[in-house]
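In: Provided below for reference: sequence and predicted model.
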Amino acid sequence: MSCVTRRERKSDLTKDIAMLRLFTALFISLFLGFPALAVTPLDHAHAHNDYWHERPLFDALDHGFMSIEADIMLRDGRLLVGHTASELSDERTLQALYLDPLQALIRDQGGKVYPGQDQPLILLVDLKQDGPDTYRALEKLLPAYADMLTSYRDGVVTPGAVTLVLTGSSAWQVLRMEKERYAFTDASYVELNLNMPPEAMVMLSQKWTQITHWKGEGPLNENEDRFIRKIIAKGHERGAKVRFYATPDEPGPGRDAVWTYLLDAGVDLINTDDLDGLSDFFAARAASAEK
């Protein structure tokens, strides 16, 4: 006859659960590639089309990027990540590549993406088509991630570890009437004149080549310079972070000159596909400032 008591069985079960949680945490840390604690967050770094990297999300986090972009399309009720239909695959969902690993990381690190960093990470989600339908599918998923997402309820914004920002397919129009949501939006300069709820817009994204074709070689046209600075000022008046996309991204002095100009002009996010290149640029800039 067994002499094991109910209390002993309960104790063994508690130990088993604790060991399972420990194993899960170790698995996540070792195999999902969470960033090392020594990573220094780069407040002005935006990973454009992040899913093209070998390790979506994690390569950007390992470099300290504070803004990460993913394109999504709705297919058979699922949100798949990709720039075009030919890139889509069933296993590359928004949840699998971004939402689930971010939630696990944040829980593992005491509610933060980067230890000691209070500024929310931006997850910029580009609705590549069918904006309203795609957003409705996304909207159904987001409450499961409420513990990490910045939220809006009845006029009050509550910061989270991650702020999810929509772009593309007139994203802001699907948010304008909602009293409770876990998503925000960006806008272009021309969209600032539309009837956009001020609390919905958190980013101004403007295509660089619609303003100028300057690639960092020679002087920037004075009129273009004034217009760029006007865009930045207007975005900041709305409390939005400002980002120019389609900026020069080929390594070299021209790209560095454009990045330097943008930062000096007050831009909040530098857009790049080159994670190493932008990280090295910021390191060199910091070293130069210390001299």
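Out: Looks like it arrived, so ask away.

In: use CA for all of it now, contacts and neighbours both
Out: Will do.

In: can you point me to the longest strand in this structure?
Out: Across the chain, the longest stretch assigned as strand under DSSP state E is strand 65-75.

In: ok, and what's touching the helix or strand immediately after that strand in the chain?
Out: Beyond strand 65-75 on the C-terminal side, the first helix or strand identified by DSSP states H and E is strand 78-81. Strand 78-81 is contacted from outside by 51, 70-74, 87-90, 92-94, 134, 137-138, using CA atoms under 8 Å, 6 or more residues apart in numbering.

In: on that earlier part again, just checking, what packs against the longest strand of the chain?
Out: If you count contacts as 3 or more CA pairs under 8 Å, 6 or more residues apart in numbering; DSSP states H and E, strand 65-75 packs onto strand 42-47, strand 78-81, strand 121-127, helix 131-141.

In: In addition, the following structure is provided for comparison:
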Amino acid sequence: MRKILRGWLLLAALCFCTTAAAQRPMLIHSHNDYNQRAPFWQAYAQQVYSIEADVFLHKGQLLVGHDTEDLSPDMTFESLYVEPLVTLFKRNGGRAWKGSDEHLQLMIELKSKTEPALKAVAAVLDRYPGVFDPAVNPHAVRIAVTGRVPAPADFAKYPAYIRFDGEWDVDYTPAQLERVALVSADFGRFSQWNGKGSIIASELEKLEAVIDRAHALGKPVRFWGAPEGVTVYYTFYNMGVDYINTDHLEVCAGFFSDFGNKNFQIGERRTAAGGVTGTKRLDKTTRDFRGFQNDKLQLSKGVGIYTPTYKNDGKEGKIKNVIYLIGDGMGLTQVVAAAYANKGLTMLQMKYIGLQQNNALDAFTTDSAAGGSALATG
């Protein structure tokens, strides 16, 4: 159910198109973006969906930083985020990315008193309606305010293009819900999971309650303060979380950029159909294998496994023939991956299995022909 809800959310609420970044199964949020080596530009280069800036109204200036002691007069909200976006929209014909209808979200975390800080932010953004107001430009940057969010009853006091970070356990009126961009929650409030192994059942139940409630409101969900890593990415995807909060942009974006190739499952309908590129690299024999679905890089059903009888073990007699098959791409990683996908392999049913290590003289990975020759000659 969470998968279906999330699919509709991404299609209807976020208007995704068929660009490479849009095929990512989760929205990537550049958390504390101003701490990156190149604020804004680093996240923009990875074509993430959402970029976050913590903003203080300090001595009449909108400054970006996590704490007041971090503030610097040259780290202004305008110079770091507004001006680059205005320049890009001019260059890209009124879009975040040239030739793409994909949206970009700028999440502004208010660190100062709500009303004066938000009015100052609005005063800056109001100068560029073609960049920040979807009523003027349907490709405009989406603005989402988090942190010191105004009370829902006060949402209407601010320009319509400004939307807000919602809470999962608040009962919003229909008008207030229209102003909610997403639902965010503190991960640590529900779970102590460190990203290793599995989330314990009782904590998982609490997290799923948040996800279900957000989706029932028709909003995507984000957990902040959550761990990171491959296990987290897969777990959150399976749970139906819509946003990945990341401090490691390149790693996270790289992981999800070819997510379709990371989900080889036989006969499973949830296997990603989009973003699969592996079949283009397969040889003709593999592509024509019976039951292989070229468009999804998967088998419709598993390959049958033969279990030997071992009835000739220990007997003496003349060996008539020895058939020696040399397979390409038969490293331990590939064999284990195939065994997991197919739920077993005939070759692993043998009583005796040997391993041979072969290293090239001038390369880290040996060539197929050299490896085959080493196997054939013993």
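Out: All right, it came through fine. These numbers were taken from a predicted model, which means no experiment stands behind them.

In: where does the longest helix along structure 1 sit relative to the chain's centre, distance-wise?
Out: Assignment by DSSP state H gives helix 6-31 as the longest helix of structure 1. On the basis of CA atoms, centre = their mean, to the nearest Å, helix 6-31 of structure 1 sits 33 Å off its chain's mean C-alpha point.

In: So for that helix, what gets flagged as buried?
Out: For helix 6-31 of structure 1, the neighbour count (16 or more other CA atoms under 10 Å) marks 28-29 as buried.

In: Give the equivalent position in structure 1 for K157 of structure 2.
Out: By TM-score structural alignment, K157 of structure 2 lines up with E178 in structure 1.

In: ok, its match to P197 of structure 1 distance?
Out: For E178 of structure 1, the distance to P197 of structure 1 equals 10 Å [CA to CA, to the nearest Å].

In: ditto for F282 of structure 1
Out: Here the criterion is CA to CA. By it, F282 of structure 1 lies 34 Å from P197 of structure 1.

In: Give the helix, strand or coil label for L263 of structure 1.
Out: Taking DSSP: H, G, I helix; E, B strand; the rest coil as the rule, one finds L263 of structure 1 in the helix state.

In: Now for it: which residues touch it?
Out: Shown here is L263 of structure 1, whose contacts under the criterion CA under 8 Å, 6+ apart are I270.

In: do the same with D126 of structure 2
Out: Per CA under 8 Å, 6+ apart, neighbours of D126 of structure 2: F132.

In: What is the aligned counterpart of it in structure 1?
Out: Under TM-score structural alignment, D126 of structure 2 pairs with P143 in structure 1.

In: Please apply the same query to Y233 of structure 2.
Out: That one, Y233 of structure 2, aligns with W259 by TM-score structural alignment.

In: Translate T84 of structure 1 into the numbering of structure 2.
Out: So T84 of structure 1 corresponds to D67, using TM-score structural alignment.

In: Count the residues that sit near its match.
Out: When neighbours are defined as other CA atoms under 10 Å, D67 of structure 2 has 11 of them.

In: before we move on, what about N92 of structure 2?
Out: Per other CA under 10 Å, the neighbour tally for N92 of structure 2 reads 13.

In: Counterpart of it over in structure 1?
Out: Under TM-score structural alignment, N92 of structure 2 pairs with Q109 in structure 1.

In: Any figure for the gap between that match and A25 of structure 1?
Out: Distance, Q109 of structure 1 to A25 of structure 1, using CA to CA: 11 Å.

In: Ok, P253 of structure 1 next?
Out: Using CA to CA, P253 of structure 1 is found at 43 Å from A25 of structure 1.

In: ok, now which ones touch the equivalent of A253 of structure 2 over in structure 1?
Out: Taking TM-score structural alignment, A253 of structure 2 has S279 as its aligned residue in structure 1. With contact set as CA under 8 Å, 6+ apart, S279 of structure 1 has these partners: 42, 63.

In: Return the set of buried residues in the helix or strand containing S279 of structure 1.
Out: Element membership for S279 of structure 1 (DSSP H and E) is helix 275-290. Across helix 275-290 of structure 1, burial judged by 16+ other CA under 10 Å covers 275, 277-279, 281-282.

In: now stretch 67-80 of structure 1
Out: In stretch 67-80 of structure 1, counting by 16+ other CA under 10 Å, buried: 67-74, 78-80.

In: Check stretch 137-152 of structure 1 too.
Out: Of the residues in stretch 137-152 of structure 1, those buried (16+ other CA under 10 Å) are 138, 141-142, 145, 147-152.
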